[in-house]
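Colleague: Need a 3D model of the following:
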Amino acid sequence: MDVEQRTVGPAPVGKLIEKVAWIRLENGRVLTARSHGKPAFYLPGGKPEAGESPQEALVREVTEELGVTLDPATIAHAVTVEAAADGKAAGTVVRMVCFTAEGWGVPAPAAEIAEVAWLGPEDRDRVSAATAMVLDELVSAGLLSRA
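Modeller: Have a look, this model is predicted:
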């Protein structure tokens, strides 16, 4: 994947939530997940634990959420976005550092994940603000096309 490595979105105003996310493209769609009790889909991933590198967090979170094992040697930064955090107090911003990586296993809901879906740019109304920004970046990079 060849997405320009840059940060997209507003500068943090209030609390900043740091997350890592996996971008997996297949057949012109992006793999997304939805947590139990939440309406929006997001890119698989989560928050790094204390002392954990972003790459280690990515491998752990994707395994926990989807049962997919990522190959650490193939992890590459794709894009970083900043957006208003869904379901959080006004002024709370999520910074989502997105990576691509090869992996093995069939993505299936596990842990807090209720369902997975392969979505595209036409599904912006179903995804978090940060995920919508990533979809836009993938369209701009020519990796996804608008419906």
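Colleague: Going by C-alpha atoms from here, please, whenever you check contacts or count neighbours.
Modeller: OK.
Colleague: If we ignore the residues flanking it in sequence, what's nearest residue 33?
Modeller: Nearest in space to residue 33, with sequence neighbours left out and distances taken as CA to CA, 6 or more residues apart in numbering, is residue 116 at 4.3 Å.
Colleague: correct me, but that neighbour touches residue 35?
Modeller: No - using CA atoms under 8 Å, residue 116 makes no contact with residue 35, being 9.1 Å away.
Colleague: which of these two has more neighbours?
Modeller: Per other CA atoms under 10 Å, whichever of residue 116 and residue 35 has more neighbours is residue 116, with 21 against 18.
Colleague: Here is a second sequence; please produce its structure as well for comparison:
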Amino acid sequence: MSCLVFIGLLVESIGLVAHARYLNTEQGEGAAAHYIQWTTFGNTYLARNVSLVLGLLISAVFFIWAPTGISAALIGIAAGLGMIIMLLVGRALFYILVVPTTMPGAFFWKNKGFEEHARDIGLAEMPQVGVVPDLH
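Modeller: Model (predicted):
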């Protein structure tokens, strides 16, 4: 199982590195969001990446040297919780920083203009948008 976890985290880390390199050469909404991620949310971004590397190291150690007993269970539980938190932080960063292409220069998170725009064009009817539709 640790081998599969390692492969999954490795693929995710390669994807994140490739995406960051691409956004550093790009201009537009994605590059703007990446810049804000590095500056305003830099510590959160760094913590997420450090957690990813720690997850990679722990899964590699478990694959090479399979500990047994209660210590292995505790390490596995701690690593699993750490990876879940890392994934949730990654999703939160995405939803906080994504720039809506329907409203260039705007952000989704706590944006009253986007909320009104989503209601006007029907996006609010989709639950994944996170905007409460007009109820009256």
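Colleague: What does the TM-score come to for these two?
Modeller: The TM-score (TM-score structural alignment, normalised by the length of the second structure) is 0.25; 58 aligned residues with a CA RMSD of 4.6 Å.
Colleague: Which secondary structure element is home to the residue nearest to residue 33 of the first structure?
Modeller: Under the criterion of DSSP states H and E, residue 116 of the first structure resides in strand 113-119.
Colleague: Which elements pack onto that strand?
Modeller: In terms of contacts (3 or more CA pairs under 8 Å, 6 or more residues apart in numbering; DSSP states H and E), strand 113-119 of the first structure is packed against strand 29-35.
Colleague: Give me the contact list for the following helix or strand past the strand it packs on.
Modeller: Counting by DSSP H and E, the next helix or strand C-terminal to strand 29-35 of the first structure is strand 45-46. Outside strand 45-46 of the first structure, the residues that touch it by CA atoms under 8 Å, 6 or more residues apart in numbering are 19, 20, 21, 22, 57, 58, 61, 62, 65.
Colleague: Show me which of those residues is closest to residue 29 of the first structure.
Modeller: Ranked by distance to residue 29 of the first structure (CA to CA), the contacts of strand 45-46 of the first structure are led by residue 22 at 13.3 Å.
Colleague: so who does the residue lying closest to residue 87 of the second structure once chain neighbours are set aside touch?
Modeller: Spatial nearest neighbour of residue 87 of the second structure, excluding adjacent residues (CA to CA, 6+ apart): residue 48 at 7.9 Å. With contacts defined as CA under 8 Å, 6+ apart, residue 48 of the second structure is in contact with 86, 87, 89, 90.
Colleague: Tell me which helix or strand residue 48 of the second structure sits in.
Modeller: Assigned by DSSP H and E, residue 48 of the second structure falls in helix 42-64.
Colleague: Quick check: what element follows that helix along the chain?
Modeller: Next along from helix 42-64 of the second structure, by DSSP H and E: helix 70-97.
Colleague: quick one: that following helix to helix 42-64, angle?
Modeller: 150 degrees (axes from the mean of the first three to the mean of the last three CA atoms, to 10 degrees).
Colleague: which helices and strands does helix 70-97 of the second structure pack with?
Modeller: Counting contacts by 3+ CA pairs under 8 Å, 6+ apart, helix 70-97 of the second structure packs against helix 29-39, helix 42-64.
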